[in-house]
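> fold the stuff below for me.
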Amino acid sequence: MGVLKIVGIVLIVAGAAALSYKQFSYTKETHDADLGALHLSVKEKESVAIPAWLGGGAVVLGIVLLVLPSRKS
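Below is the predicted model:
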């Protein structure tokens, strides 16, 4: 299996995941303080939206890479 076929499969899977989840979130530590034995930290939950056109474009590009004929020299 060629590299383009593997990249195509990865793009299809990633695009399908982007279309189904629509956003992902992560926790970011913003402040940190040590006052003797007391340790304080503030964590904020961030959320990033994934545009639908990006997920759809990844699926379409992956299908195009799978359909393209392989070059053999």
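> please make it C-alpha for all contacts and neighbour counts, starting now.
Will do.
> tell me the SS of Ser47?
Assigned with DSSP: H, G, I helix; E, B strand; the rest coil, Ser47 falls in the strand class.
> residue boundaries of the helices in this protein?
For the chain, helices defined by DSSP state H occupy the ranges 3-21, 52-67.
> need those in TSV with mean neighbour count and distance to Leu38, can you?
Shown next, in TSV, are the helices of the chain (neighbours: other Cα atoms under 10 Å; distance: least, Cα to Cα, whole Å):
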stretch	mean neighbour count	distance to Leu38
helix 3-21	17	39
helix 52-67	17	45
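> out of these, nearest to Lys28?
The closest of the helices of the chain to Lys28 is helix 3-21. By Cα to Cα, the value is 20.3 Å.
> please provide the structure for the following sequence as well, for comparison with the first:
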Amino acid sequence: MSAVKMMAIVLIIGGLLGLVYGQFSYTKETQQAKLGPLELSVKDTETVNIPVWAGVGAIVAGGGLLLFASRKS
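Below you'll find the model as predicted:
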């Protein structure tokens, strides 16, 4: 399988996951204060929303790459 076909499949799967889930979260730890041996830190949870147009665009781009790769070979 060529690299172009693999990239097309990754784009299609990523686009489908973006449409199904729509968002993902991650935890970021930040250091607030350090007083001698005592260190205070805060864990923030960030949420990233994935727009619908990005998921659809990834699926269309992956499909186009897949068609282009199959016609070329």
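> now the TM-score, please.
Put the two chains on top of each other and the TM-score (TM-score structural alignment, normalised by the length of structure 1) is 0.82; 71 aligned residues with a Cα RMSD of 1.5 Å.
> out of the helices of structure 1, which is closest to Ala37 of structure 1?
Ala37 of structure 1 lies closest to helix 3-21 among these, at 41.5 Å (Cα to Cα).
> now the closest one: how far from the chain's centre is it?
The chain centre lies 10 Å from the centre of helix 3-21 of structure 1; the measure is Cα atoms, centre = their mean, to the nearest Å.
> name the helices or strands packed onto that helix?
Applying 3 or more Cα pairs under 8 Å, 6 or more residues apart in numbering; DSSP states H and E, one finds that helix 3-21 of structure 1 contacts helix 52-67.
> how about the most centrally placed residue in structure 2, what does it touch?
The residue lying closest to the centre of structure 2 (Cα atoms, centre = their mean) is Gly14, at 6.9 Å. Contacts for Gly14 of structure 2 were tallied using Cα atoms under 8 Å, 6 or more residues apart in numbering; they are Gly55, Ala58, Ile59.
> and the corresponding residue of structure 1 for Trp53 of structure 2, how far is that from Ala18 of structure 1?
Aligned by TM-score structural alignment, Trp53 of structure 2 pairs with Trp53 of structure 1. To Ala18 of structure 1, Trp53 of structure 1 is 10 Å away according to Cα to Cα, to the nearest Å.
> same thing with Lys43 of structure 1?
Taken as Cα to Cα, the span from Lys43 of structure 1 to Ala18 of structure 1 is 25 Å.
> do the same with Ala52 of structure 1
Distance from Ala52 of structure 1 to Ala18 of structure 1, by Cα to Cα: 7 Å.
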